[in-house]
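In: pasting the structure only:
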């Protein structure tokens, strides 16, 4: 379910997925098919890891990447979940053929 909330989406971002919802900053973003697909990929990742472990892994990996890159944006872009979502957001059929736990191949140390 896609909801609009400019207050829940952090500054500098246009969307955030908190299972089972996708929050977008502005109503017109609902028509951005690549953004919506990106967020749907996150929904699948969250389901695969049974939701809570997803957030723990995401947070821990983010802080490790922040130490490595010393840059918030670079750390965010290099989280394995984000790498998978960004690299496949334009493939609107990706989720139909996506292997289980596919984000693992996106882990780069």
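Out: All right, it came through fine. Computed from a predicted model, the values in this text were never measured in an experiment.
In: CA only for contacts and neighbour counts going forward, please
Out: OK.
In: which residues of the protein fall in strands?
Out: 2-4, 15-18, 21-24 (DSSP state E).
In: which of these is buried the deepest?
Out: strand 21-24 (a mean of 21; mean count of other C-alpha atoms under 10 Å).
In: okay, now the one to match up with it:
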């Protein structure tokens, strides 16, 4: 995991984005935000277990499906299974120690 502060490579409206092995942050203060980093580490694990490229394909397809479903990009983003898992567990700094393989599937509903 390599944490970089590159606000111009992070999509507008987001504090950070993870593209294995990089976590790209907008603000250098976020390097010290344990919850933010944990959220992004959850995405690193998701990407690794899906062999990276399939993660992004699934992410994109699920985003489009949720956008059609909710007719709102922000609500669609928050309902992607990968994001639901990360947001639900970002405050549990020990989550990745006990997380089971492909745990994001629990968050698809």
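Out: Yep, that arrived. A quick note: this is a predicted structure, and the numbers were derived from the prediction, not measured.
In: Need the TM-score between these chains.
Out: In this superposition the chains share a TM-score of 0.98, using TM-score structural alignment, normalised by the length of structure 1; 108 aligned residues with a C-alpha RMSD of 0.4 Å.
In: Out of the strands of structure 1, flag the one nearest residue 80 of structure 1.
Out: strand 15-18 (15.5 Å; C-alpha to C-alpha).
In: quick revisit: please render the strands of structure 1 as CSV that adds distance to residue 86 of structure 1 to the earlier fields.
Out: Shown next, in CSV, are the strands of structure 1 (distance: least, C-alpha to C-alpha, whole Å):
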stretch, distance to residue 86 of structure 1
strand 2-4, 19
strand 15-18, 13
strand 21-24, 16
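In: and the residue nearest to residue 85 of structure 2 when sequence neighbours are not counted, how many neighbours does it have?
Out: Distance criterion C-alpha to C-alpha, 6 or more residues apart in numbering; nearest residue to residue 85 of structure 2, sequence neighbours excluded, is residue 104 at 5.7 Å. For residue 104 of structure 2, the neighbour count with other C-alpha atoms under 10 Å is 19.
In: wouldn't residue 101 of structure 1 be in contact with residue 47 here?
Out: No: using C-alpha atoms under 8 Å, residue 101 of structure 1 and residue 47 do not qualify as a contacting pair, with a distance of 10.1 Å.
In: More neighbours: which of these two?
Out: residue 47 (14 against 11).
In: Residue 58 of structure 1 versus the spatially most central residue of structure 1, what's the distance?
Out: The centroid of structure 1 falls nearest to residue 42 when counting by C-alpha atoms, centre = their mean (4.4 Å). Noted for residue 42 of structure 1: a distance of 11 Å to residue 58 of structure 1, by C-alpha to C-alpha, to the nearest Å.
In: Alright, calling it a day.
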